[in-house]
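# Got a predicted model here, sequence first, then my questions.
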Amino acid sequence: MGCSKEERALAEEQPGQPAMMERRSVEPPLAANEVPVPGDLPAFVVTGPLGACPRIVFLHGMCGHGLGYVQAFARAAREHGGVLGLQGNVPCGADGVFSKYSPDAEEQDGRIRSALSACGGEAEDLVVIGYSQGAYIAERLAERWPDRHSRLVLIGAPTTPSAARLRNIRGAVLLSGEHDATYRMKDGASGLIAAKIPAVYREMPGARHGELPDAERVMDEALDWLDASARPRPEPR
C-alpha cells in the first residue's frame, strides 16, 4: 500500500534526528589541549565527559611542567570530570619551559578562575591535585576558599599538611612515593583523621619525588576515594 506525500516527507526527515543526537554525544579525543587564557599562559585541558569544562585542577611542582602529568592520567581525569593543568607563572631559566608558582594564594586563585572561565566553566567545588610546590599552594587555596577548592589530592608536599588549615575541606587523599619523605604525608593524614576530616594516606611503590608511576590507576583510585568518602557538599545558603 503506497504512502502519502506527507508520510514520505516525514520518513525522510526523521533519520536525520538521531544522527544529530549521535554527533552531540561523541566524546572529543582523549588528549590534553592548550586553552588560551587572556593575560596569562595557556592552560592544559583534558575535558570532562562530552567535552565539559574540567572539575579538577592540577598544580605541578617547583620548576616543573604540568603537561606530562596531565597526559599521564587523562583517562581517569575524564571519568572524574576532566582536568585543567595550570602552568606556573614564574619561569625557571631563560628558556621559560619550566616554571614555578608565585606563593601568593590570591594570585593563584585568580589564575585558576580565569583559566576555567576561558574554557567555559567556573571555579566551584573543585578537586585540586598538587605535587610538591603545587601541594603547598593547594593547601593554602583550600584554607582560604574551602568552598571553591573543596577536595584535595596532595602529593609529596614539602611541609606536613595541617588539619588546622584544612578543617573546612570536604576530604583529602595524601600521597607520597616510597622513596620520598613519606613521614610528612603520613603525619598529615593522621592529623586530618584525628580532626575528623575525611582523609587517607596512599603510597606509590618504587616512586621518588616528582614521579607518578602507574598514574591512571593511582589517580583513579584517589578520585574514587574522594567521590565515596568526602563530606557532602554543603547546601547553598
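All right, it came through fine.

# C-alpha only now, for contacts and for neighbours.
Noted.

# what ranges do the helices span in the protein?
Assigned by DSSP state H, the helices in the chain fall at 5-13, 16-24, 66-72, 74-79, 105-118, 133-144, 182-194, 215-229.

# what packs against the last one?
The reference is to helix 215-229. Applying 3 or more C-alpha pairs under 8 Å, 6 or more residues apart in numbering; DSSP states H and E, we find helix 215-229 packed against helix 74-79, strand 171-177.

# In addition, the following structure is provided for comparison:
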Amino acid sequence: MKIKACGVAAATALFCLTLGGGADAGGKEDALRATRGAQLRPLPARLGLQLARHGESPPPVSASATKMVLLHGICGEPSNSCAVFAPLTSGSLVCARADLECPAGGAMWSGGRGALERIERAMENAEGDGAGPRMLIGFSQGAYVALRAAKASPQRFVSLLLIGAFVAPTRAELETAGVVRLGLAAGDHDAAAATMRETAKTLQAAGYAATFTSLGRVGHSYVGDDPQKLARAVRWTRDGTLEGS
C-alpha cells in the first residue's frame, strides 16, 4: 500500500508518526552488524511531526474506537510496518519512529526516557480523535520497549500485542500495569516462538487473558504466510474476540 504525507486532521483515521528520515534497513542482519561498536546518535528532539496516512479518504474515527501505537523493530522504519497494520485497524494507528539513528539507516529504541517520551507523544496524537481504549503493538525490539512502556505507565494501555520477542511477563506484572489482555504472535521459524507460546500457556493457566497466534511458516517477521493470521492477532488483542472485523 502507498503512504502519502499529509497534515494533522481530527478525522484522520490511520496515520504514521515519524520524526525524521532515514533509509529503510528493515531490521535485517546487515543493519544489526552495522550497529555493533558504532556510535548511535539520538534523533533531534526539535524535529517536528511528519504525518502520513493510508488511503485518500480514511473513515472518521469514533471517540470510543481503540487508539493504537505501533513500535517497529531494530533499525527499521515505521512506514514498513504501518503499511501492513493500517488495513487491520478500525481506530487510530500511530507508528512511532525510534529515538536512536542506526548508522546503516533506520532507527532503534534506546529503551530509556527518550523512547518512552516518543511513545507518549505518539499516543497523544492517537488520542486526538478521542480518548478510547489504548493498545500498544511492538515487533522485535519494539516488543520489549512496548512491555517496558506499559509497566512504566500503569493504566495507560488496556492491551498489548507483542510480536517476535522473548517476553515472559507474569500475571501480576500485567495487572499492575493495568493491561487486561496480552496478545503474542510469531512465525513458526522465529526463535522466540516457543517462548511466546509457553508464556501464553502460563498466563492462561493463571487465569489471565492471553493468547498466542502463529503467523505460519515464516521466520522473524510480522508478515505471516496468510494475512488473516496477523489480522486475528490484532482483532483478539483489541477486542478479546475473533469475531467481527
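Perfect, thanks for sending it. Being a predicted model, the structure only gives us computed values, none of them experimental.

# which one of the helices and strands packed on helix 215-229 of structure 1 lies closest to M62 of structure 1?
Shortest distance between M62 of structure 1 and these, using C-alpha to C-alpha, is found for strand 171-177: 16.1 Å.

# average distance between that closest one and structure 2?
In this overlay with structure 2, the average offset of strand 171-177 of structure 1 from its partner residues is 0.6 Å by mean C-alpha distance after the TM-score superposition for structure 1.

# quick one on the thing from earlier: in TSV, list the helices and strands packed on helix 215-229 of structure 1 along with distance to T160 of structure 1 and mean neighbour count.
Converted to TSV, those look like this (distance: least, C-alpha to C-alpha, whole Å; neighbours: other C-alpha atoms under 10 Å):
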stretch	distance to T160 of structure 1	mean neighbour count
helix 74-79	26	22
strand 171-177	10	26
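
# wait, which of the ones you listed is closest to A228 of structure 1?
strand 171-177 (10.1 Å).

# State the span of structure 2 onto which that closest one is aligned.
Counting by TM-score structural alignment, strand 171-177 of structure 1 pairs with residues 181-187 of structure 2.

# Report the distance from that stretch to the chain centre.
On the basis of C-alpha atoms, centre = their mean, to the nearest Å, stretch 181-187 of structure 2 sits 12 Å off its chain's mean C-alpha point.

# Aligned to E101 of structure 2, what sits in structure 1?
By TM-score structural alignment, E101 of structure 2 lines up with P91.

# what about that match, neighbour count?
Other residues within reach of P91 of structure 1, judged by other C-alpha atoms under 10 Å, total 17.

# swap in V97 of structure 1?
12.

# do the same with A230 of structure 1
A230 of structure 1 has 19 nearby residues by other C-alpha under 10 Å.

# Please apply the same query to P103 of structure 2.
20.

# Could you do the one 4 residues further on as well?
The local packing count at A107 of structure 2 equals 33, with neighbours defined by other C-alpha under 10 Å.

# Same check on G207 of structure 2?
G207 of structure 2, neighbours per other C-alpha under 10 Å, totals 10.

# do the same with A5 of structure 2
A5 of structure 2 has 12 nearby residues by other C-alpha under 10 Å.

# Which stretch of structure 1 lines up against the helix or strand in which it is found?
Under the criterion of DSSP states H and E, A5 of structure 2 resides in strand 3-6. Across structure 1, nothing matches strand 3-6 of structure 2 (TM-score structural alignment).

# Next, the buried residues of that strand.
By 16 or more other C-alpha atoms under 10 Å, the buried positions in strand 3-6 of structure 2 come out as I3.

# which residues touch it?
For strand 3-6 of structure 2, contacts defined as C-alpha atoms under 8 Å, 6 or more residues apart in numbering pick out 50-55, 79, 83.
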